[in-house]
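> Sequence and predicted structure, then a few things I'm wondering about:
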Amino acid sequence: MQQTNATILVVDDEERIRRLLRMYLERENYTIEEAANGEDALEMALSHDYDLIILDLMLPGIDGIEVCTKLRETKATPVIMLTAKGEEANRVQGFEVGTDDYIVKPFSPREVVLRVKALLRRASSTKFLETETSAKNVIVYPHLTIDHDAHRVTVDDQEVSLTPKEYELLYFLANSPDKVFTREDLLREVWNYEFFGDLRTVDTHVKRLREKLNRVSDRAAHMIVTVWGVGYKFEVVND
């Protein structure tokens, strides 16, 4: 089910890039707003509920990393980081501050559209679910409850705020306890990549997810288990 009425904020200091992305995304019936610097981007992102933000890393004023860091203090808006820097350290830094996806310039506009569609589909899946069923879709484990209809995660009765990708990763793993998934499996199933993605994406999201769960309960954080040389699994922790 394709979402075609989403509003996307495109942030880049190069007008030609904003114009290119606007052209391709408007063809998909998305509504596009633009910002040319970090200050404007942050103000717009905090004052409006965008469905997705495409955010350049290198911006005049405050950069994309700082924008994403401040955004994540209050909002879980999906973010695709766009940058000319392709080094691993930059990718990891972007994911560690809460970026959901990462695209390196020069890029294919069609690839950007595919990733936007995949991320919006994941972020909006529970909205469709809520309209299609009245049944409660809840996963309950010791110390951890996932209410999929409400898109809510609670740890020891305390709600934990997750980005869309962090939530989808947790929900996917928790749906198949004790089953081991490779990083490639998770990129395909959670990120919906039909093309090669950076395997480090999975590692950095697992790290952030564990950190958020651990702030409330180390037992909940330890449910996400690393299977060395293979990938990850969800393991129920018994008291």
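All right, it came through fine. Numbering: from 1, shown residues only.
> From here on, just use CA atoms for contacts and neighbour counts.
Noted.
> As a check, name the ranges of all strands in the protein.
Assigned strands in the chain, in chain order: 7-11, 31-35, 52-56, 79-83, 101-104, 138-141, 144-147, 152-155, 158-160, 181-182, 224-227, 231-234 (criterion: DSSP state E).
> can I get the ones you listed in a markdown table with mean neighbour count and distance to Glu73?
Below are the strands of the chain laid out as a markdown table (neighbours: other CA atoms under 10 Å; distance: least, CA to CA, whole Å):
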| stretch | mean neighbour count | distance to Glu73 |
| --- | --- | --- |
| strand 7-11 | 23 | 18 |
| strand 31-35 | 18 | 20 |
| strand 52-56 | 25 | 16 |
| strand 79-83 | 25 | 14 |
| strand 101-104 | 21 | 18 |
| strand 138-141 | 14 | 26 |
| strand 144-147 | 20 | 21 |
| strand 152-155 | 19 | 17 |
| strand 158-160 | 15 | 12 |
| strand 181-182 | 18 | 30 |
| strand 224-227 | 18 | 24 |
| strand 231-234 | 21 | 27 |
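> Quick one: closest of those strands to Tyr167.
Tyr167 lies closest to strand 152-155 among those, at 8.0 Å (CA to CA).
> got the end-to-end distance for stretch 178-192?
The straight-line separation of the ends of stretch 178-192 (CA to CA, to the nearest Å) is 22 Å.
> buried ones in it?
Buried residues in stretch 178-192, defined by neighbour count with 16 or more other CA atoms under 10 Å: 178, 180-184, 186-187, 190-192.
> In terms of secondary structure, what does the helix ranked longest in the chain contact?
When the chain is parsed with DSSP state H, its longest helix is helix 109-132. Contact analysis of helix 109-132 by 3 or more CA pairs under 8 Å, 6 or more residues apart in numbering; DSSP states H and E lists helix 15-26, helix 164-174 as its packing neighbours.
> Report the distance from that helix to the chain centre.
Its chain's average C-alpha position is 11 Å from that of helix 109-132, according to CA atoms, centre = their mean, to the nearest Å.
> which outside residues touch it?
Residues outside helix 109-132 that contact it (CA atoms under 8 Å, 6 or more residues apart in numbering) are 1-3, 20-21, 24-25, 51-52, 78, 80, 103, 148-151, 164-165, 168, 190-193.
> Please compare the first structure with the one that follows:
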Amino acid sequence: MKRADQVLIVDDDGEIRQLLSVYLEGAGYQAHVAAGGEQMWQVLASTPVDLIILDLMLPGEDGLELCRQLRARRDIPVIMLTARGTLVDRIVGLEVGADDYLPKPFDPRELLARIKVIIRRARSFPEKHEADRIATIHFNGWQLDTRARQMRSPQGVTLSLGSSDYLVLRALLDHPQRTLSRDFLLATVFGKESLPFDRAIDVCISRLRQQLGDNPRIPNLIRTIRNGGYLLNADVAYQA
């Protein structure tokens, strides 16, 4: 019999821990709970956790610090929860390694949908020790050579990429079928917060669409998500 996916809920609010654990177990998951970092590490020492739901506002070491520590030690997907839903919080949470971000209050059905997607994505992605050896990424008939930073079209034509265009494309390929905000891409690629009229990411997206033959008026491969950002609409495969 296939084991149930193991989800660890780290939140100092006992009511939230109880409600989420009951809801997730009703959906077929095995739920574990922790009130803070110390209990989280105790659970991880004895349980093969598949995903962590991590509250940002924890006493002692907060969720951001715990997420940094997790990324240094483990390769477990993290969904960050917080009552602070500001743009800066979302960007910082994603930058320290969270796979997704959900502000409180939230609909448990939305959280469940995100858990399913992230666990499925994590299992399709190479293990961390293999990631640095990825030489080629395949998507929509294209091949990206990560060492030469060149793309090869389905017709066999090789195209070179500028540094910023490559980094934007790589971010999209690392998070397929997921909306990435302009602010997150700007911080990831250029290491800065966005300004009201900063169109650097939009320019990169425009160049990528042109090279990939993605109709800029009705793009299908790199989609514009209204009030969200950009999404890579393709299955992705990795080759060492």
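Everything's here; your move. What you see is a predicted model; the values in this text were computed from it and never measured.
> which of the helices and strands packed on helix 109-132 of structure 1 sits most buried?
Among those, the stretch with the highest mean neighbour count (mean count of other CA atoms under 10 Å) is helix 164-174, at a mean of 21.
> tell me the angle of that helix relative to helix 109-132?
Interaxial angle, helix 164-174 of structure 1 versus helix 109-132 (axes from the mean of the first three to the mean of the last three CA atoms, to 10 degrees): 60 degrees.
> Show residues contacting helix 164-174 of structure 1.
With contacts defined as CA under 8 Å, 6+ apart, helix 164-174 of structure 1 is touched by 76-78, 100, 122-123, 139, 146, 148, 151, 153, 186, 190-191, 205-206, 208-209, 233-234.
> for it, the distance to its chain's centre please.
The chain centroid and the centroid of helix 164-174 of structure 1 are separated by 10 Å under CA atoms, centre = their mean.
> do the same with stretch 102-112 of structure 1
Computed by CA atoms, centre = their mean, the chain-centroid distance of stretch 102-112 of structure 1 equals 17 Å.
> end-to-end on that stretch?
This stretch, stretch 102-112 of structure 1, spans 10 Å end to end (CA to CA).
> Where in structure 2 does it align, residue-wise?
Mapped onto structure 2 with TM-score structural alignment as the criterion, stretch 102-112 of structure 1 occupies residues 101-111.
> Tell me which residues of that stretch come out buried.
Here stretch 101-111 of structure 2 shows 101-103, 111 as buried, counting by 16+ other CA under 10 Å.
> Leu232 of structure 2: which of the residues you listed is nearest?
Tyr101 (18.4 Å).
> quick revisit: of all the helices and strands packed on helix 109-132 of structure 1, which one comes closest to Asn37 of structure 1?
Proximity to Asn37 of structure 1 (CA to CA) singles out helix 15-26 among these, at 11.1 Å.
> That closest one packs against which elements?
strand 7-11, strand 31-35, helix 109-132.
> Can you add distance to Ala221 of structure 1 and give those back as TSV?
Below are these laid out as TSV (distance: least, CA to CA, whole Å):
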stretch	distance to Ala221 of structure 1
strand 7-11	33
strand 31-35	37
helix 109-132	23
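> ok, the nearest residue to Phe95 of structure 1 once chain neighbours are set aside to Arg219 of structure 1 distance?
Nearest residue to Phe95 of structure 1, sequence neighbours excluded (CA to CA, 6 or more residues apart in numbering): Thr204, at 6.1 Å. Distance of Thr204 of structure 1 to Arg219 of structure 1, given as CA to CA: 20 Å.
> coming back round to it: tabulate the strands of structure 1 (a markdown table), appending distance to Gly64 of structure 1.
Listed next are those as a markdown table, based on distance: least, CA to CA, whole Å:
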| stretch | distance to Gly64 of structure 1 |
| --- | --- |
| strand 7-11 | 9 |
| strand 31-35 | 12 |
| strand 52-56 | 6 |
| strand 79-83 | 8 |
| strand 101-104 | 12 |
| strand 138-141 | 35 |
| strand 144-147 | 31 |
| strand 152-155 | 27 |
| strand 158-160 | 24 |
| strand 181-182 | 30 |
| strand 224-227 | 29 |
| strand 231-234 | 30 |
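> what's the first-to-last distance across stretch 52-72 of structure 2?
Start-to-end, stretch 52-72 of structure 2 (CA to CA) is 15 Å.
> what do you get for stretch 33-51 of structure 1?
First-to-last distance for stretch 33-51 of structure 1 - CA to CA - comes to 11 Å.
> Check what contacts that stretch and list those residues.
6-15, 18, 59-64, 67, 70-71, 75, 77-78, 120.
> Now list the buried members of those.
Among the contacts of stretch 33-51 of structure 1, those buried by neighbour count (16+ other CA under 10 Å) are 7-13, 18, 59, 62-64, 67, 71, 77-78, 120.
> what sits against the aligned partner of Glu130 of structure 2 in structure 1?
Using TM-score structural alignment as the criterion, Glu130 of structure 2 maps onto Arg152 of structure 1. Neighbour list for Arg152 of structure 1: 146, 159-160 [criterion: CA under 8 Å, 6+ apart].
> Let me have those in JSON lines, extended by distance to Leu42 of structure 1.
Converted to JSON lines, the contacts of Arg152 of structure 1 look like this (distance: CA to CA, whole Å):
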{"residue": "Ile146", "distance to Leu42 of structure 1": "30"}
{"residue": "Glu159", "distance to Leu42 of structure 1": "25"}
{"residue": "Val160", "distance to Leu42 of structure 1": "23"}
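> Sweet, I'm off.
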